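**Q** here is my input, please return the structure:
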Amino acid sequence: MANNKSAEKRILINERDRLRNRFYKSSVRTLIKNFFKELEIYKISKNPVNKENLQKVLSSAYSLIDKGTKKNVFHKNAAARKKAKLAAYLKAA
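**A** Prediction:
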């Protein structure tokens, strides 16, 4: 256990940061899963409405990845890799 005030503060800050990191990482994983689900639907139907839904999910994933990068949850190259991977799948569809 912490022996001084600064160590107690570090414990609190580490917990806060851990929860923030967990939120961004799990949310991005969920959005990526939703993207692939929408992508499969679009590949089958080729419907413009489904493409619009796909674009919305992609946009929200990009947004959350960028916000996580800004808060140092993701390294900038890791974020770029995630976004490029999603863009490549969309382009191939």
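
**Q** C-alpha only now, for contacts and for neighbours.
**A** Noted.

**Q** contacting residues for Ser60?
**A** By Cα atoms under 8 Å, 6 or more residues apart in numbering, the contact set of Ser60 is Leu31.

**Q** any idea how far Lys5 is from it?
**A** Taking Cα to Cα, to the nearest Å as the measure, Ser60 falls 40 Å from Lys5.

**Q** here is a second sequence; please produce its structure as well for comparison:
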Amino acid sequence: MAHSKSAKKRVRQSEEQRIRTRHHRSRLRTAIKSLRAAVAAGDQETSQQKLPETIALLDRMASRRVLHRNAAARTKSRLSRLVAKA
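**A** Predicted structure coming up:
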């Protein structure tokens, strides 16, 4: 348990950030899953519509450091190839 005032504040900040990051990561994973589901279902129109939205979300999460920028780039590349192949 933290003893000093600054350590207690740091614990509070870390907890708030953890909750915020969890929300963003969940939102991102849901968007990726829905895009992959649209591709798997063969719904070309929906997958073409969801791809830019998902890429924008990946960029935002990378800028907020929810995930590493290289991981975001890799995921964008893979999703783009998946939609193009479908």
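
**Q** hmm, Ala38 and Ser47 of structure 2 touching each other?
**A** Yes. With contacts counted by Cα atoms under 8 Å, Ser47 of structure 2 reaches Ala38, the gap being 5.5 Å.

**Q** neighbour-wise, which of these two wins?
**A** Higher neighbour count among Ser47 of structure 2 and Ala38: Ser47, with 24 against 19, using other Cα atoms under 10 Å.

**Q** distance of Asn3 of structure 1 relative to Arg16 of structure 1?
**A** Separation of Asn3 of structure 1 from Arg16 of structure 1 (Cα to Cα): 20 Å.

**Q** quick one, which of those two is more surrounded?
**A** Neighbours were counted for Asn3 of structure 1 and for Arg16 using other Cα under 10 Å; Arg16 has more, 11 against 7.

**Q** which strand or helix spans the more buried one?
**A** Assigned by DSSP states H and E, Arg16 of structure 1 belongs to helix 5-45.

**Q** tell me the helices and strands packed up against that helix.
**A** Using 3 or more Cα pairs under 8 Å, 6 or more residues apart in numbering; DSSP states H and E as the contact test, the elements touching helix 5-45 of structure 1 are helix 48-70.
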